[in-house]
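# Need coordinates for the below:
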Amino acid sequence: MEQEAEELKKDISELEILIKQAERQKVKDILSIELRRLGSKHANLLESLKKEESTSSSTPIIQTNRKYRVKLNNYAWDQSQKYVKFFFTVEGVHNIPSENITCSFTSKSLELDIKDLNEKDYFFTINKLLYTIDPESSTWKVKTDMVVISAVKVDSLTWSHVTEIEKKNSDAKAKKYDFDESDPNDSLKTLMRRLYDEGDDEMKRSIVKACTGQNKEKSLDL
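Below is the predicted model:
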């Protein structure tokens, strides 16, 4: 959900640029409608994220022998030239025996397990990491109310996302508003055509009127 909110923020920024580039008022009005729609969606996502954070950073999903197995939902990550680091906030984790905390690695995945913390077992798994890591060199460390995982990069590539699927989804969304600063008029035309294809009859009529005037569909190739 955090990734979706970030992508929406980027979409909104590019739409604002397109509105400034548009010359016809009707085109600006149509782009403004799309901007308001995305702005509302972004605000709702941020509100949902706040509610999740205020409720809990974890969700119990399985109960066995009076002990819950809990999936850790929230984490932060950062990177350097050598490492990709993951930060998990788990209250009281520093108070349990070190052998209760383990992390396993493969070249494209990692899994954290925390046993017997306040009658709960915690876990977290990431599969299909964006790039390859070195399982033998990767480590983890327990700090006050936190576990830090240091995954060692095989190369020094900069990670734009954590997983392959996040990168794929981000690229797909970026194509929706592929803005070419060298040719803003072409970018506006491409965006208007997409809005025409996805819009209802009223939206299509408005776009045709705004973009093509009397020539209508011939100019926009709709």
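# CA only for contacts and neighbour counts going forward, please
Will do.
# so Lys141 touches Cys103, yeah?
No. In this structure, Lys141 is not within contact of Cys103 by Cα atoms under 8 Å, at 9.8 Å.
# number of nearby residues for the residue lying closest to Phe86 once chain neighbours are set aside?
Counting by Cα to Cα, 6 or more residues apart in numbering, Phe86 lies nearest to Trp77, which is 4.4 Å off, once chain neighbours are set aside. For Trp77, the tally of surrounding residues (other Cα atoms under 10 Å) stands at 14.
# Now Trp77: which helix or strand?
For Trp77, the element it lies in under DSSP states H and E is strand 76-79.
# Please state the offset of that strand from the chain centre?
14 Å (Cα atoms, centre = their mean, to the nearest Å).
# again, but for stretch 7-21
17 Å.
# now swap in stretch 131-148 and tell me
Stretch 131-148 sits 22 Å away from the centroid of its parent chain (Cα atoms, centre = their mean).
# List the contacts of that stretch.
Stretch 131-148 has contacts (Cα atoms under 8 Å, 6 or more residues apart in numbering) with 85-94, 103-108, 149-155, 159, 163-164.
# repeat that for 7 Å
Outside of stretch 131-148, the residues within contact range by Cα atoms under 7 Å, 6 or more residues apart in numbering are 85-94, 103, 105-108, 149-154.
# Excluding chain neighbours, what is closest to Val84?
Ala151 (5.2 Å).
# name the element that neighbour belongs to?
Following DSSP H and E, one finds Ala151 within strand 146-153.
# now Thr212: how far from Pro97?
Separation of Thr212 from Pro97 (Cα to Cα, to the nearest Å): 71 Å.
# Which one of the two is surrounded by more residues?
Using other Cα under 10 Å as the criterion, Thr212 and Pro97 rank with Thr212 on top: 14 against 11.
# Second chain to compare with the first, below:
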Amino acid sequence: MESKLSELRLDAKELKTVLESVSRPKVKDLLTLDLRKLETDIIQIEDALKSSQSSSSSSGPKSVGIVPNSLSVKAYDVQIKNYSWEDAEETVKIYIMNLKDVTSLSKPGDILCEFTKNSVHLRINNLGGKNHVFTLKETSELIDPEKSSYKLKSDMVILTLAKAGSTESGRS
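As a prediction, the model looks like this:
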């Protein structure tokens, strides 16, 4: 896992170098998004390494996280890493697919979505025995949490991120 971490760091470093030489805005946006994904992967691997090192070195009692009431059924967390997105003038839509029967979830707390001015966190609890988690730790532009939303389709969730400073009415 440490070799994968070093490879990801090298990839991120090279991507930053390429990003500095790019002048086209669309290409910059694409490269910035890929860089953010790499940085997210690096952080996740670092966290996993830290937790595995601390759990193997500590012989005392282990802390247990608080489980929400909606998770009475045993399920494990799965990070969502495959998604697609669409960038429009006023919004960015993120399509999280392959979530069979996501519309069947109806209890409060089954789907938790939190928008901040520069991040998104989606948690789908107990779908097919798994808790699906999507986190975008830092967006490339500021978003408006109040205007942002999510929609459920039969096998996908669509996150709509409203760009900060954009108007609701659109073009005339």
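# TM value for the aligned chains?
Aligned and superposed, the two chains score 0.51 in TM-score terms (TM-score structural alignment, normalised by the length of the second structure); 98 aligned residues with a Cα RMSD of 2.4 Å.
# quick revisit: mean distance, the strand holding Ala151 of the first structure to its aligned residues in the second structure?
Mean deviation of strand 146-153 of the first structure relative to the second structure after superposition (mean Cα distance after the TM-score superposition for the first structure): 0.2 Å.
# against the second structure, where does that strand fall?
Under TM-score structural alignment, strand 146-153 of the first structure corresponds to residues 156-163 of the second structure.
# again with stretch 170-178 of the first structure
Across the second structure, nothing matches stretch 170-178 of the first structure (TM-score structural alignment).
# What does Cys103 of the first structure correspond to in the second structure?
In the second structure, the residue matched to Cys103 of the first structure (TM-score structural alignment) is Cys113.
# okay, the lengthiest helix in the second structure sits on what stretch of the first structure?
Of all the segments assigned as helix in the second structure under DSSP state H, the longest by residue count is helix 25-57. Aligned by TM-score structural alignment, helix 25-57 of the second structure corresponds to no residues of the first structure.
# what's that helix packed up against?
helix 2-21 (3 or more Cα pairs under 7 Å, 6 or more residues apart in numbering; DSSP states H and E).
# tell me which element the spatially most central residue of the second structure falls in.
Nearest to the mean C-alpha position of the second structure, by Cα atoms, centre = their mean, lies Thr135 at 2.3 Å. Assigned by DSSP H and E, Thr135 of the second structure belongs to strand 130-136.
# What of Arg69 of the first structure?
Per DSSP H and E, Arg69 of the first structure falls inside strand 67-72.
# ditto for Leu112 of the first structure
Going by DSSP H and E, Leu112 of the first structure is part of strand 109-117.
# Just the buried residues of that strand, please?
109-110, 112-117 (16 or more other Cα atoms under 10 Å).
# How about stretch 132-144 of the second structure?
Under 16+ other Cα under 10 Å, the buried positions of stretch 132-144 of the second structure are 132-135, 138-139, 142-144.
# Would you state the helices of the first structure in chain order?
Counting by DSSP H, the helices of the first structure are 2-21, 25-55, 164-174, 184-198, 201-212, 217-220.
# just so I know, which of those lies nearest Gln63 of the first structure?
For these, proximity to Gln63 of the first structure was assessed by Cα to Cα; helix 25-55 is nearest, at 19.4 Å.
# how about the closest one, aligned to which bit of the second structure?
Using TM-score structural alignment, helix 25-55 of the first structure pairs with nothing in the second structure.
# Tell me which other helices or strands that helix touches.
helix 2-21, helix 201-212.
# same for the first one, what does it pack against?
Contacts of helix 2-21 of the first structure with other secondary structure elements, assessed using 3+ Cα pairs under 7 Å, 6+ apart, are made with helix 25-55.
# what's the closest non-adjacent residue to the equivalent of Thr135 of the second structure over in the first structure?
Applying TM-score structural alignment, one finds that Thr135 of the second structure aligns to Thr125 in the first structure. Leaving aside its chain neighbours, Thr125 of the first structure sits nearest to Glu111 (4.3 Å; criterion: Cα to Cα, 6+ apart).
# Would you confirm that that neighbour contacts Tyr122?
No. Counting by Cα atoms under 7 Å, Glu111 of the first structure stays clear of Tyr122, with 10.7 Å between them.
# Just give me how far the strand holding Ala151 of the first structure sits from the chain centre.
20 Å.
# ok and that strand relative to strand 109-117, angle-wise?
160 degrees (axes from the mean of the first three to the mean of the last three Cα atoms, to 10 degrees).
# Look at the match of Cys103 of the first structure and say how many residues are nearby.
Cys113 of the second structure has 16 nearby residues by other Cα under 10 Å.
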